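What shape does this take:
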Amino acid sequence: MEEFQLFAFLVALIVLFCGLYFTRNKLTSRGNIKLAPSPPTLPVIGNLHQLGHLPHRSLWELSTKYGPIMLLKFGSKPTLVISSAAIAKEILKTHDLAFANKPVMSAPKKIFYDLKDLVNLQYGEQWRKIRSIFVHELLSSTRVKSFNTIREEEIDLMHSETGHGKIFLDKMDDAVALLFNFTIGEFVPWLGWINRLNGFNACLDKYARELDEVLNAVIEDHMSRGTSSNGDEDDGKSKENFVDILLGIYKGNTPGVSIDLISLKAVILDALGAGTETSTTTLIWLIPFGAGRRICPGLGFAAISIEHTVANLMQKFDWALPHGAKGEDLDATERPGFTIGKKEPLIVVPTKSYF
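Model (predicted):
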């Protein structure tokens, strides 16, 4: 994916230096409006060249010079960057309604069924409806407790399969790379053709198609398993997982709640992505759950799952770094992504505990 971004950037520079397009920085003064401090911009690309390989570090370095509130220009899109916990609280909690919507980007739009999922859906009635399904039907305290049996089975399976989950995590990394790839066409619309030329759109289409096939197979599998041999609905409620619950809503089994097939697949994708890659990152690395009305609805579920996982891993295994390495030898360099992970995978060696 880095090749896509580099190629797009080089083409933009060629266009820039050939003099095909120049733009003025209109963010310096607009009437009597007092704007936040801004670093100098380049024509066309604005401040994109200042993001670097690890954008969060680049933005922090800029904030040490321009302050905790900065106004940057990513192509044609003005972007307010906050680097203060106190100001972030004001935005995410006190004034969160004003910032409740998210920008429309091509990769999430393609992967998440035209942004029909909870994470990317624009704030409004449909967002409240989908969130209600998450909070009341999937992630209520009663539901979370009902997943205890499944959690125990998955933890036991993880113990027997420790060290063999790399293939699945690699697949999740593919999705994260696509979602995080800031292509020049997102920020300079008239250069959107570059995404076709460098193959990014084709790659995105291929991944979205393959992902849809997987989700269709998952739904078909659960639909076929949801009916017993005598044709009656399976009454094993204690064994229901997210997909089973959502399919019940889709089939009209939950009064007062409804969901269409596209939204169903988008929500499943949220549950699989936000419920696995982020939990894995938290187990290895930090990451908060957001704040305000768009705070992660899975906070309670994730906290129990992560605590349960860590407790079992600590109880049943002793852990060490490979080849006799010590804690200070651990490479803690970040890698960019939808969530910030480690550049080098966390590799630890388990030995069976006697307790």
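
alpha carbons only for contacts and neighbour counts from here, please
Fine.

What is the burial count for the closest residue to residue 45 other than its chain neighbours?
Distance criterion Cα to Cα, 6 or more residues apart in numbering; nearest residue to residue 45, sequence neighbours excluded, is residue 75 at 4.3 Å. Residues lying near residue 75 (other Cα atoms under 10 Å) number 22.

Was I right to think residue 75 contacts residue 50?
No - using Cα atoms under 8 Å, residue 75 is not in contact with residue 50; the gap is 11.8 Å.

helix, strand or coil for residue 119?
The local conformation at residue 119, judged by DSSP: H, G, I helix; E, B strand; the rest coil, is coil.

The closest residue to it other than its chain neighbours: which element?
Nearest residue to residue 119, sequence neighbours excluded (Cα to Cα, 6+ apart): residue 270, at 7.1 Å. Counting by DSSP states H and E, the element that carries residue 270 is helix 261-274.

which other residues reach that helix?
The contact list for helix 261-274 (Cα atoms under 8 Å, 6 or more residues apart in numbering) reads 112-113, 115-119, 172, 215, 242-243, 246-247, 250.

From these, list the buried ones, please.
By neighbour count, with 16 or more other Cα atoms under 10 Å, the contacts of helix 261-274 hold 112-113, 115-119, 215, 242-243, 246-247, 250 as buried.

Narrow those residues to those in helices?
Those of those mapping onto helices are 215, 242-243, 246-247, 250, per DSSP state H.

next up, for comparison:
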Amino acid sequence: MSFTLQLFLVSSLPLILALLLLKSLYFPSKSDKNLPPSPPKLPLIGNLHQLGSSPHRALHAMAQTYGPLMLLRLGTVPVLVASSVDAARDIMKTHDIIFSNRPKLNIPSILCYGSKDIAFAQYGEYWRQVKSIAVLHLLTNKRVQSYRHVREDEMALMIEKIRDTHKSEVNLSELLISLTNNVVCRVALGRTYEGRKFKSLLERFLELLGCFSVGSYVPSLAWVDRLTGLERRADEIAKEFDEFFESVIDEHVSKKFVGVESQDLVDILLEVQRDNSTGFHIEKDVIKAIILDVFAAGTDTTFTNLEWAISELLRHPQAMKKLQQEAWEIGQGRPMITEDDLEKMAYLKAVLKETLRLHTPIPLLVPRESTQDVKLLGYDIPSGTQVIINAWAIARDPSKWEEPNEFRPERFLNSPIDYKGLHFEFIPFGGGRRGCPAIQFAMAINELVLANLVYKFHFTLVSEEDLDMSESIGLTVHKKRPILVSATSCS
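Sure, this is the predicted structure:
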């Protein structure tokens, strides 16, 4: 080899290496695997830059180009995005066991006792045991019905608060979150915790749970989460919640407080721990993690569904009128609509279903992870692939829903489609083994509250700006602007 050629190779080495790197990123070598389509990606961050401020909308738009199954690269993590009914069915039913694991995510792990809760725990014997405890001891139909008086008490208090405004401005969003928080507190902890500090703690917890952690997707850049203070904030909130739950458990053990409900969730979990009736030892951290799940899901998603439902009714006066007519016929002038009346309110149920369809509380659900290689709609999905199901996009699929962007509760009248995870065109609570186990608990609150609000009051928007339906993005999608109304008694 001549000296000139050697010199050329040495001087060109950096350029050659850069070209090889780019080739591997943009033109990967052919493999015998039939992988789903993938959009172009950038070095290191992959497709992260394409998610934007509304990931469910961005992924929906990308699916129009790349199809109902896309394979993205978020940092160093392969992520499968499913945006069709068939894909959702295969993931949550046909191959449910393979896709029942959860990926290890840094912030949920910090906040939820090392992911010892039900939502983020790894699939396996531990998860099966804690879910079984929740389903058999906390969320049975009998147990949910036993808290009926709590829901009706808090509903009556909310009606009085609205009446006391004497037609002046009412922040309905604030009242709704207060009601759901009080119901969950009484059911879970035995009494209310209404202080601003407690509500702030819950808000900060939910905000962080929806934050993007660089370290979860680019492990080599985990230091960024420390530099930005994300890990520090998560540690602080986890510590605050732990101290709060520690004091709650101490109160229950010693019964220091008065005015206790008959038996709350902490009582039940302590009883299961004491009797060891399941054969599975429940540590104190597990009790805290389960109660934390009840708070995060029970308060946030329930309040969100109510807020969007009322917003849509205010935007659609004909639907509001139809629901009020149903409520007045059922209530017949009585002080309140009770839970015994709700089964007869078909339009009420249709309004809440349509709200869940248009405004799926957790639009991308909670991520899953494949535990072995599997075929999905003809594509090869490698083990260890993170899976995102875009429930929001599926609920707006024009091939499954007529005029999918329109609020039309009538579509659910005389329809068998329900939200319990068996109809994959409508999965606001997920489905399969990892579906939400607290659907009945949440919907009992939603139905009672919405029925009584429209039964007791006429609402008028304070400003046309309050019709703004902009979203505030996090793990749960909230309405950005609160609902400000004046309320006039119907009687």
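
Among the contacts of helix 261-274 of structure 1, list the two that are farthest apart in space.
Within the contacts of helix 261-274 of structure 1, two members stand farthest from each other by Cα to Cα: 172 and 250, at 26.3 Å.

Please report how far the corresponding residue of structure 1 for residue 264 of structure 2 lies from residue 247 of structure 1.
Correspondence of residue 264 of structure 2 to structure 1, assessed by TM-score structural alignment: residue 241. Per Cα to Cα, to the nearest Å, residue 241 of structure 1 is found 10 Å from residue 247 of structure 1.

again, but for residue 343 of structure 1
38 Å.

And for residue 53 of structure 1, nearest residue in space, chain neighbours not counted?
Nearest non-adjacent residue to residue 53 of structure 1 (Cα to Cα, 6+ apart): residue 336, at 7.3 Å.

got the contact list for the one you found?
With contacts defined as Cα under 8 Å, 6+ apart, residue 336 of structure 1 is in contact with 53-55, 180.

10 Å instead, please
Each residue near residue 336 of structure 1 by Cα atoms under 10 Å, 6 or more residues apart in numbering is listed here: 53-56, 176-177, 180-181, 342-343.

Which parts of the stretch 201-350 of structure 1 are strands?
317-320, 334-335, 341-342, 349-352 (DSSP state E, counting those that start in this stretch).

Just give me the mean distance for the second one relative to structure 2.
Read that as strand 334-335 of structure 1. Comparison of strand 334-335 of structure 1 with structure 2 after fitting gives an average deviation of 2.0 Å (mean Cα distance after the TM-score superposition for structure 1).

and that strand, what other elements does it pack with?
helix 55-66, strand 341-342 (3 or more Cα pairs under 10 Å, 6 or more residues apart in numbering; DSSP states H and E).

which residues touch that strand?
With Cα under 10 Å, 6+ apart, strand 334-335 of structure 1 has contacts from 53-57, 285, 340-344.

Export these as CSV, with columns for neighbour count and distance to residue 126 of structure 1.
Formatted as CSV, the contacts of strand 334-335 of structure 1 follow (neighbours: other Cα atoms under 10 Å; distance: Cα to Cα, whole Å):
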residue, neighbour count, distance to residue 126 of structure 1
53, 11, 36
54, 14, 34
55, 15, 32
56, 15, 32
57, 13, 35
285, 15, 33
340, 17, 29
341, 23, 31
342, 17, 35
343, 12, 37
344, 12, 39
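
Widest-spaced pair of the residues you listed?
Pairwise distances across the contacts of strand 334-335 of structure 1 (Cα to Cα) peak at 19.0 Å, for the pair 53 and 285.

circling back: point out the most buried one among the strands of the stretch 201-350 of structure 1.
Mean neighbour count (mean count of other Cα atoms under 10 Å) peaks for strand 341-342 among those, with a mean of 20.
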